Structure formats: C-alpha cells, structure tokens
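Asks: fold the following for me, if possible:
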Amino acid sequence: MGRRSSRDEQGSAADGLLAQAVQQVVAAQPDGLDLALDVGASLLAASAERWPQVSRALLGHAEQAVGRCWAAGWRPADLVRVVRRELGAAHLALAVDLIAAEGRRHAAAALDRRWHEQLRELAVEVWWADDAEFLSEFGGRQRLDRFAVATAALELLRAWALLPPVAPVGPAPGRSAVASNVRVAGEPRMLGRIRALLAKAESTEFPEEAEALSAKAQQLMAQHSIDDALLSVGAPSKDSPAALRIGIDNPYESPKAMLLDAVAAANRCRVVWAKEFGFCTIIGFDGDLDAVELLYTSLLVQATATMSRAGSRRHRDGAPRTKAFRQSFLISYAARIRERLSEAVEQATADAAAGRHLREDGTAEQVVPDERLLPVLAAREQAVDDTVGRMFPKLVSQRVRVSDGEGWMAGRAAADRAALHGGAGEIRR
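Replies: Below is the predicted model of the structure:
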C-alpha cells in the first residue's frame, strides 16, 4: 500500500485539530470559555499554510454539526435565530454559509415547501468556488483576520452543539417531502390575493382603508379554511395537522406571543411558546398555518407602526411614555384583535353554513348549504388539540400584567383600526 499524500496528511491533521478545538470549547464551563476559545482559535489560525485545510475541515465538520441539528428537530430559520439572539453579525453570516454547505448533501425533492421558503428568505447559497478558499474569502468579506474567523466558527459551533432536541415541525432533509404528506407545490391562488390585500393594508396611510383591506383578507382566509376543510372529507390520511415555528423577538415578547395566539386561535390553530429559544410553534392544518403567518406578520407591522407614533407623544401629565406604555399598548391591541377576529370567524362560518360562499375575487355567491361543515370543523379542531397533546405533553400557562392605562386604551383604539387578524389571555409554554 502506498504512502498517503502530504495533502491527505495535512487534511487529516486539520480535521483532528478542529475536532479537538470544538470539543474543548463545547465542554468548557462559562468561567473557562474565553481561554478555551483563545487556545482553540490560536491553534486553528496559527499557520497561513494550513488555513486551506482548516477551511475544508470546518465545512466537513459543519455537515455533521448542522445535520445533527436537523435530526434534533431544528430548521434553518431556527438555527439562524439562535445565532442572531446570542452572537454577532459575522456569526450570522457564517451560520448561513454553513447551512448552505450542509445543504449540498440534499436533493431539492428531499426538502419540504417551508424548508425551501426558509432557505430562500435567508438567502442561503454556496457562493465560494473552492472549499479550501472558503475561510480566506469569508474573512475578506467580513474584514476579519484568521484568528477572528476561527473564534467566530468555534463560538457558532458551540451554540449549535448545546441545543437540545425540540419537537419536529416537519420532515428532516433526507425524508421525502411527498412521502411525509407535506405539500411541495406553491401556495394557493387565494393566499396570493390575501398577501396582496395585506401589503396594501400595511402601506396605506388611511386607517379606514387599512381596516377594509384587512377585513377582506380575513374573510378570504376564513373561506379558504372552510373550503380546505370540506375538500378534506374522505381523504383524512392526506390531510392531518402540521406545524411551523414563528420567531418572537425582544422587546415585548409576551404581548407579541399573545397577538400570535389570537391570530392562531381565529384560524383554528394552537400556539406553544418556547421563550428561551425565541419562537412559538403553531399547530394546525397546512392552509391555516399559512394564514396565521401572513396575518400575524401584517398585524405586527401595523401595531409597531401605530405604537411608535403613539409612543413618541407624552402622557397627559407631560412625562415621556415608557416601556410600560408600549407593553400595555401591545397587550390591549392583542386583546381587541382577538375579539374582532372571533367575530369575523363566527360570521364567516355562519355564512358558509347558510350557503353564502365568498369567491376568490371577494364577491359572494349563494350555494347549496353543506351539512358536513360544522362537524368537519369540529373534527379538525379536535385533531389539532390531539396533535398538540402528542407534541407537547407538558404545558404551563403564563399571564401578563397591564401597568399603563393610557397604553391599554391606545392599543385598543389601534386594534379597532387595524387590518384584521388575534390575543389576550394565557400563552402555553
């Protein structure tokens, strides 16, 4: 047997060096972390000649590290969110690149629709031509020297290695999206129309117009959910509850989670908040999950803009408005949105039960009432509750406190003007 080439030996040495550095950093206690990072980064970055082999080793190690996260239930947006909350801008860019490097192992057909959407939103791409030059080119892009790049890589790999398993919200790469009954096609045409209505609601300067546009969007969403429910009759194996995660960022996490819970409840979904990781898991039927994501995002945009304008003014006594005002504003906003959405959904369900059907263009038509509707909707809600029980067998509730009366009143008034979507009460965690 011939001797191994010098390049193979250098690559093997770099692999071992990286594995040792990562192991020591991951195992380090908080009071010894800085030393472990300095020692590991110094070893990795010491030699310019060895840097290309370290680059290859890092991308190879990332395939395993990221793959373990997928197997533990995490998704691309989740890993990036963890980095955004705990580390810096360079770490964020490196996280996206390591996800791209791992993604080379998977065919497009092995990824579900929402996975593809997350990769697109994160702008995940393999922009480098040679794995051996990746770290050098990355350092040039970020204006970092070898030591800083190595430190960022070790900090990032530590953050991911310490993540615990979470309840999966879809198939991991490698499982067929079709085999797992996950839709891979584009969104329904009605959702495109809803998206356009909400974009107009967010951009208009006239509250009455925003309300009218949002109300129409909520009507279409309710009808879309009802149509999906009736189409599912007779094909239960192809239509079962699914899940997705939505990020809940500081500040004012609790009111934002309440708003999301209100939107989800109106669309027959359930919310479980993982505060320590900065996300909520939404459980519901696939089309309803799309509606929740669209409506929550739009309402949060509207609420934030209105709160910023209200918060720039002063209290009646002349004192500047505080964090308590903004917290109370958002709690009240979520509570009132819940009320409005409940009313809208009840009306849409009653109309559908009476045979009044809303077309995709927003006009109504009279059809023969379908007696299956209410039992089907009840069965779907029970299926969602059962799925929540299986995914999260141990849940607790958390209440939030209102401490600013002016903020409460301002938030309620803003919700009355908002483009519809849901609230107040308890958040399951």
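Asks: okay, CA-based contacts and neighbour counts for the rest of this
Replies: Noted.
Asks: A77 versus R336, what's the distance?
Replies: 30 Å (CA to CA, to the nearest Å).
Asks: of those two, who's got more company?
Replies: More crowded of R336 and A77, by other CA atoms under 10 Å: R336, with 24 against 18.
Asks: number of residues surrounding W127?
Replies: 12.
Asks: can you tell me the SS state at it?
Replies: coil (DSSP: H, G, I helix; E, B strand; the rest coil).
Asks: could you also give me the structure for this next sequence, so I can compare it with the first?
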Amino acid sequence: MSSATAGTVDHAFRAALYAESDTALDTGASLLAADTAADAELARRGQEFVAAAWRRGWQPADVVRIVRRELDDVHVRLAAELIRAQQAHDRPRGPRWRAQLDELSAGAAESAEAAARARPDRFTHATTVLELYRLLLRLPALEPLDEHEPTHRPGTASGGSESRMLTRIRALLAKAEATGFPQEAEALSAKAQELMARHSIDEALLAALTPTAAAPGACRIGVEAPYEQAKAVLLDAVATANHCRAVWNEPMGFSTVVGFEADLEAVEILYTSLLVQATTAMTRAEAAQRAGGRKRTKTFRQSFLAAYAHRTGTRLAAAAETQVTDDLLPVLASREVAVTAHTDRMFPRTTTTRLRGVSDAAGWTEGAEAADRAQMGVRPRLPRDGRDARDA
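Replies: Predicted coordinates for the structure are as follows:
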C-alpha cells in the first residue's frame, strides 16, 4: 500500500466521516471514486471499524440490526461482507457469536447476487461505504456480553445434540404459526413446549445434583418498531417467567436478557413464537374491525399488542407459580440471586417507563382474547425425587 493511497482514504475520511452534510459526503466519495488503488485500503479500514465495534461491546447481529434500521439494504450487505472478512482476524468467540456469523454466511450467496444485479458506479459505491463507516464510527459503547464455551457436565447432551433439539423446537413452532387449523397448531405447540421444558428442566436438575461453576450469561434480542414498547413488555414477561431478567434499550432497538443458558434459549424461542402469533391475530382482528367501518389502525394495533403483552405476562406468571416443586426451590432461588446480581453489575442504573398510546378499548379486548388463545411454553411440574425429567 502506497502512502498516496492511504492519503486518499485519510482525506476522504476527514471530509466525510466527521460531518453530517451531503456536501462533505460527496467530497469524500469523489476522492475515493477517482482513486481505484484505494479500494483495498478502504476495505481494510472497514474491517478495523468492525473490530472497534466488537471492542465497544457490539456483536454481529447488533451491527446488522442497527445498520438495517438506520440505512438501506445495500449498507446491510456491505456490513455483512465486512463482518465476514474481519472474522479471519478475530479471536475465538462463543456459540452465540458463531451462530450469528453462520446466519450471515447463510445469506452470503443471496447478498452477492443482489450486489451483482445492482452494480453501482464508483461514486455511488463510495458514498454507500462512507455512509456505513460514518455509522460504525459513531456506535456507542454497549454492556459487554460474556462469550465463552459452555461447560460440559457428565450426563448432559453435547452441543450438537442441543442444537438438534432447538432446531426441532423451532421447526415445530414454525409449523404451529403457519397452519390455519387451531387443533394442529395446538398439537404442534404442545410438542414444542414438551421439548423446551425437558431441555430447561434437565439443566435445573443437573445444577441441583452436580453443581458447577456455571454462571448467568446474557443475549440481546431485537425489539423492532413499530409498537416496540408493547413488544418490550411482552419480552419482559417471557423472560421473567423463564427465570431471566430483561433490560430494554429503546434507542438501540433491543433488550438484553440475562439468565442461565437453557433459560435464555427458551426465552428467545418462546418470545419469537408469541410475537408471530400476536401479529397474526392482530392482522386478523384488524381486518374484522376495518370490515365494520373502523379506521383507527394505529391506536387499535398499539392497544392490541399492549393488552396481548399484559395478558400474556399474567398467564405466564400464574403458570410459573404452579410449576415448581419444593425440592427445586433452593436451586431456583440461588439461580435467581445469581441472575439478579449479574443484571445489576451489567446495568447499575435502570429506569422504568410507562406504556404509552393505549387508548383503543376494542384493540385492548381483542388483544387480551388473543393472548388467552396463544400457545405458551408452560413447563410441566418438575419431578420430586431427582429423576431424569424424561422418566417423570
């Protein structure tokens, strides 16, 4: 790399990355478009921006989420390319991180086809690059999430077996969400719930019988607009019912969920399924309202989802109170203390917020009724004598 090439990139960055105006962006893009020798250095700098985001606590899914929210699809494709390229220079990470990279790789072929179809001119491409780098440069620091390999205990399934179980659960819930037959959906959801409960119960029993140094972890789950307040309330209800804590970051569009690994998996799966069910029910109820001559779509949807989240929380809390036998109270209490302490260390200052925009009585009623119909991962009663859950 020549000093002249590095100078071109530096001049473009000084012009475009530290100013908001379109004129500054155009100046930087013009410099880059005129110097074809700067392309490799420009890509290398992009990988450095990605590595800096990792040091500030961001993860691949977080970066893709914020780019998708703030910019366009072409920026998302470019960000994914940079993340994959930077992977070769990164240190080993944990399974959640790897799963995020695998998801990016799964869409790589489609992204390449889309990029080939677009084929922008050099100025347009340089503008896209600078817009993305400007966003990456200004990402704030986030609470770091521990990324480590899970501890393997005698009697537990290997990572591959757990992945197969989770894949099966997700497939069952996907079928339940897609079918138009309530009885089929109920049967599929019931089977998924059985597997989910077995996975989590096994972890709780093993923790009681073979104590290890396992500690709570955390993951981030996207809470996307619109109606993100109601969605955050729903996620909080699911997290609480599964012995986790959720902290919502409204500006960044996600909640951080803190808990033990098996419970984090249950929260991710159940929240996703309930949100799909809520959206489907809301669309159906809204169509009926429109057929009756009503037009207040936004207030109806906000009230619907707020009621759905509230009622779901009530149902999950009631179910959680009846699922635990006295035998497991000590280990669950110990886990709750550990989760609370971990949450307080990550978030020493939190505030509460009031749910806004809930003013449509019909939407509230429809949402509550939809929550009553929703299929939830209610856990069976835990065995009293320490037997494996499969034999209970």
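Asks: need the contact list for G278 of the first structure.
Replies: Neighbour list for G278 of the first structure: 81-82, 247-249 [criterion: CA atoms under 8 Å, 6 or more residues apart in numbering].
Asks: no wait, E203 of the second structure
Replies: E203 of the second structure touches A262, counting by CA under 8 Å, 6+ apart.
Asks: wait, what's in contact with the aligned partner of D112 of the first structure in the second structure?
Replies: By TM-score structural alignment, D112 of the first structure lines up with G94 in the second structure. G94 of the second structure sits next to 147-149 when contact means CA under 8 Å, 6+ apart.
Asks: looking at those, which is nearest G160 of the second structure?
Replies: Nearest to G160 of the second structure out of the contacts of G94 of the second structure is E149 (CA to CA; 13.2 Å).
Asks: contacts only, for the residue positioned nearest the centre of the second structure.
Replies: By CA atoms, centre = their mean, the second structure has its centre lying nearest to I221, at 2.4 Å. Contact analysis of I221 of the second structure by CA under 8 Å, 6+ apart lists 254-257, 268.
Asks: can we see that at 10 Å?
Replies: I221 of the second structure is in contact with 61-62, 232, 235, 246, 248, 253-257, 267-268, 271-272, counting by CA atoms under 10 Å, 6 or more residues apart in numbering.
Asks: same deal with A222 of the first structure?
Replies: With CA under 10 Å, 6+ apart, A222 of the first structure has these contacts: 216, 228, 266-268, 288, 291, 344-349, 352, 358.
Asks: name the helix or strand for L244 of the first structure, please.
Replies: Element membership for L244 of the first structure (DSSP states H and E) is strand 242-247.
Asks: how close does that strand sit to the second structure?
Replies: In this overlay with the second structure, the average offset of strand 242-247 of the first structure from its partner residues is 0.6 Å by mean CA distance after the TM-score superposition for the first structure.
Asks: what span of the second structure lines up against that strand?
Replies: Going by TM-score structural alignment: strand 242-247 of the first structure matches residues 217-222.
Asks: quick one on the thing from earlier: mark which of the contacts of G94 of the second structure are buried, thanks.
Replies: Buried members of the contacts of G94 of the second structure, counted by 16 or more other CA atoms under 10 Å: none.
Asks: show me where the stretch 101-250 of the first structure has helices.
Replies: Along the stretch 101-250 of the first structure, counting by DSSP state H, counting those that start in this stretch, helices occupy 113-121, 134-142, 146-161, 189-203, 207-231.
Asks: reformat these as JSON lines; add distance to A62 of the first structure.
Replies: Below are the helices of the stretch 101-250 of the first structure laid out as JSON lines (distance: least, CA to CA, whole Å):
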{"stretch": "helix 113-121", "distance to A62 of the first structure": "17"}
{"stretch": "helix 134-142", "distance to A62 of the first structure": "13"}
{"stretch": "helix 146-161", "distance to A62 of the first structure": "8"}
{"stretch": "helix 189-203", "distance to A62 of the first structure": "36"}
{"stretch": "helix 207-231", "distance to A62 of the first structure": "40"}
